[in-house]
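Colleague: coordinates only, sequence not included:
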């Protein structure tokens, strides 16, 4: 039936047009001039065109097929086709919500054909539900509610397997690909005009994905962009001849007036600006036009954010307040935390580490932040080398390049119950730092700093460039979590 659906609707609309066409006779149409037959004296306006328009208003409405026949035709459609028909006109929207049609679809999909005896309590509950849901569209709502619930249960079961190193589901990438999830970017200019772009390339990693848009369609000038919206979109797998619009789930909505971008690097072709939380915009040097846009998305709750939000409202993660038992003691304050930390670009990992048993004494809670020391500068056994150079490859429609001293940081902080507590995936850049005072063990190379800052916390890194080895060494790493997040998570008042 799906193969001939387009021809069916075309013939249906053609028949409606033929039925509603006014009948014409061989007599000459009366003229609307003054003193001639057919003139309308006393009517507002004596011009022929105005009189004809007035007469057309008085003519009976266009004839169409009876609603009973249209309902019979629509009853042969499947659920997705019936939903699309509802967008044709107000008439089809009303007919597409017919309870009898949707009841048949719901019964054929979900209700068992075998008879089961019901208790008196079940019958009373059903009567109460029927009284509450007698409004139009009841069975349509029940159908989509059941469809969503059935599918959500299935992919959530697939996401139940947790990686011991990251604390995240191991099958996130596979679930996203199986559900045919993609991400669309909507750009709004200063005049309110909008353009929606499909992604050009996806780069999957162990705990994040980088989405890139570089196929053109950007506003003429970068400064014309007033707002950005990111939607998760799931499209049905169909042939290229019939492509239906997918469900859109709002994930991010940014206003460039209230959230100005920050310069993070450049090469001979483009300069990069960072738009918090994870957007990178490449702008052609010497011009004001956009070359590409990238965003880094953390895997934590990514499937839910991409599917369960509405087109205008993002998905809200349910409160997961854990018991505060043994969470604070006089000696440690916090203990048993774990950090999975990765530096990478669009093609490869630069550094990856898994750090366990992180702790913080109660007297280190300062300025509303909780400090967790991950790599201690005074302990050389904790220092790590970075493989390769720090750079961020990019690609536009026709050109490509690489920006030095810029990459992506993906950080996953797990609490003492090994549950994700603070997850970040954001671009970072290398800046010059002052060398610290000499200690028992130190490097003689040039010192650099990298970091990330947001209302939820900070990440601070210190790097040393060793000229002989021609590589960076990570000599210190600390995570600072906002105290309010800790209080919200455990219901405490630190």
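Modeller: Arrived safely, thanks for sending. This structure is a prediction, so every number in the text was calculated from the model and none was measured.

Colleague: alpha carbons only for contacts and neighbour counts from here, please
Modeller: OK.

Colleague: What about the nearest residue to residue 429 once chain neighbours are set aside, how many residues nearby?
Modeller: Spatially, and ignoring its direct neighbours in sequence, residue 429 is nearest to residue 406 (4.4 Å; CA to CA, 6 or more residues apart in numbering). Counted with other CA atoms under 10 Å, the neighbours of residue 406 add up to 24.

Colleague: do you know how far residue 406 is from residue 451?
Modeller: Distance, residue 406 to residue 451, by CA to CA, to the nearest Å: 11 Å.

Colleague: Now do the shared contacts for these two.
Modeller: Common contacts of residue 406 and residue 451 (CA atoms under 8 Å, 6 or more residues apart in numbering): 428, 429.

Colleague: picking that back up, the residue nearest to residue 429: what's it in contact with?
Modeller: Taking CA under 8 Å, 6+ apart, one finds 264, 265, 390, 391, 392, 427, 428, 429, 430 in contact with residue 406.

Colleague: Can you tell me which of those is closest to residue 306?
Modeller: Each of the contacts of residue 406 was checked against residue 306 using CA to CA; the closest is residue 427, at 21.1 Å.

Colleague: so which of the contacts of residue 406 is the most crowded?
Modeller: Counting by other CA under 10 Å, top hit in those: residue 427 with 27 neighbours.

Colleague: structure B:
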């Protein structure tokens, strides 16, 4: 039977394997063989993931066919809303949009659950197990859950009246971290929608190769050590940055050969400066005013001064080192600033995580109805650099 199953897995589609195992053993006696069959089919599927993602996009340095791989494998994303009573509501995605470096998944067919009653938001990747002879997922296939994130809603923060990160006349929007954003109705405080920004780096692996209880953990591939280079780990970076909403890109640019000399370290950070404020030819413009459209089954609106920040920082071996896809806000600057090249209100975008921090400065140019991006600073944690390169700065 072992040899027969191996031959089936090599030669037949998953649908044919399943039918063959059931026919040979019968429904009642086939449990273990069915488990082995599922395991083998999952392994075959995971092997296909690697082949589908082999080609690298020359601009982003990320897999060129992430969207096609997701569609070919039939991957989707599921939101589980857990109430404080432990009741769970399972919600399939309403839509997903792909961008050069990321994807945004939205859930907006929601019951109007009061936020104060919610305990946890959990997102899973759903990957079908069985595929037909054409290579596409079977419509009736069971799906394997892969944990992407789990966010506990701290009751004390909400009860103390946390201020929203963005709002319009209808909804309040809160940025929860790790790309997760939720909105509540101003009237009643019920859950209006949830969205998740997902960076493309190993997205398909994270959505297919984890389990329902644990996330997929990739193997770290460290660059080769160079004990001759006195600035090892401080140069040779490239970075691609985009500002977008959930449907369209406002601005994007790539920066090559970023570096930081030892004498220019800022505290425990290596400072990389893709756009210098005092060099006008570094500056660029967005294509329009930045805002975040939203929708539910019944309503839609626009929240101003809010967008999604996508960042990919590659090391000197062109390996993705720092990957970000997160909602951010444009905050008006409270400092008096004079700029001789642009006349308008100053804004900034700040982001911080364990890998480092990002600061962007923008000026709203009224006559062009665009933002001028006049400064971008990436501070990469020396701790992260030391772990990545095996250095000791």
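Modeller: Structure received. This is a predicted model, so every value here is computed, not measured.

Colleague: ok, back up a step: quick check: the aligned residue for the residue nearest to residue 429 of structure 1 in structure 2?
Modeller: Under the alignment by TM-score structural alignment, residue 406 of structure 1 pairs with residue 306 in structure 2.

Colleague: In contact with residue 212 of structure 2, which residues?
Modeller: Listed by CA under 8 Å, 6+ apart, the contact set of residue 212 of structure 2 reads 124, 144, 145, 146, 147.

Colleague: Could you look up the SS state of it?
Modeller: Here residue 212 of structure 2 is recorded as coil under DSSP: H, G, I helix; E, B strand; the rest coil.

Colleague: Which residue is the nearest non-sequential neighbour of residue 432 of structure 1?
Modeller: Excluding the flanking residues, the one nearest residue 432 of structure 1 by CA to CA, 6+ apart is residue 448, at 4.6 Å.

Colleague: Quick one: which of the contacts of residue 406 of structure 1 hold up in structure 2? List them.
Modeller: Among those, the contacts conserved in structure 2 (both residues aligned by TM-score structural alignment, their matches' CA atoms under 8 Å) are 265, 390, 391, 392, 427, 428, 429, 430.

Colleague: okay but the third one is in contact with residue 403, surely?
Modeller: Yes. With contacts defined as CA atoms under 8 Å, residue 391 of structure 1 counts as touching residue 403 at a distance of 5.4 Å.

Colleague: In structure 2, what residue corresponds to residue 264 of structure 1?
Modeller: So residue 264 of structure 1 corresponds to residue 165, using TM-score structural alignment.

Colleague: which residues sit in contact with that match?
Modeller: Applying CA under 8 Å, 6+ apart, the residues contacting residue 165 of structure 2 are 172, 173, 174, 175, 329.

Colleague: Tell me how far it lies from residue 34 of structure 2.
Modeller: Distance of residue 165 of structure 2 to residue 34 of structure 2, computed by CA to CA: 49 Å.

Colleague: before we move on, back to that, mind checking which of the kept ones among the contacts of residue 406 of structure 1 land in strands?
Modeller: Judged by DSSP state E, strands contain the following of those: 265, 391, 392, 427, 428, 429.

Colleague: Per the alignment, name the residue of structure 2 opposite the third one.
Modeller: Right, the one you point to is residue 392 of structure 1. Counting by TM-score structural alignment, residue 392 of structure 1 corresponds to residue 292 in structure 2.

Colleague: Distance check, that match against residue 195 of structure 2.
Modeller: When residue 292 of structure 2 is compared with residue 195 of structure 2 (using CA to CA), they lie 12 Å apart.

Colleague: Equivalent analysis for residue 281 of structure 2, please.
Modeller: Distance, residue 281 of structure 2 to residue 195 of structure 2, by CA to CA: 36 Å.

Colleague: if you count what's nearby, which of these two comes out ahead?
Modeller: Higher neighbour count among residue 281 of structure 2 and residue 195: residue 195, with 24 against 10, using other CA under 10 Å.

Colleague: gap between the aligned residue in structure 1 for the more buried one and residue 348 of structure 1?
Modeller: Taking TM-score structural alignment, residue 195 of structure 2 has residue 294 as its aligned residue in structure 1. Separation of residue 294 of structure 1 from residue 348 of structure 1 (CA to CA): 16 Å.

Colleague: Without its sequence neighbours, what residue ends up closest to residue 34 of structure 2?
Modeller: residue 21 (7.0 Å).

Colleague: So what touches the biggest helix by length in structure 1?
Modeller: Across structure 1, the longest stretch assigned as helix under DSSP state H is helix 138-158. Here helix 138-158 of structure 1 makes contact (CA under 8 Å, 6+ apart) with 97, 99, 102, 103, 105, 106, 110, 171, 175.

Colleague: Alright, I will stop here.
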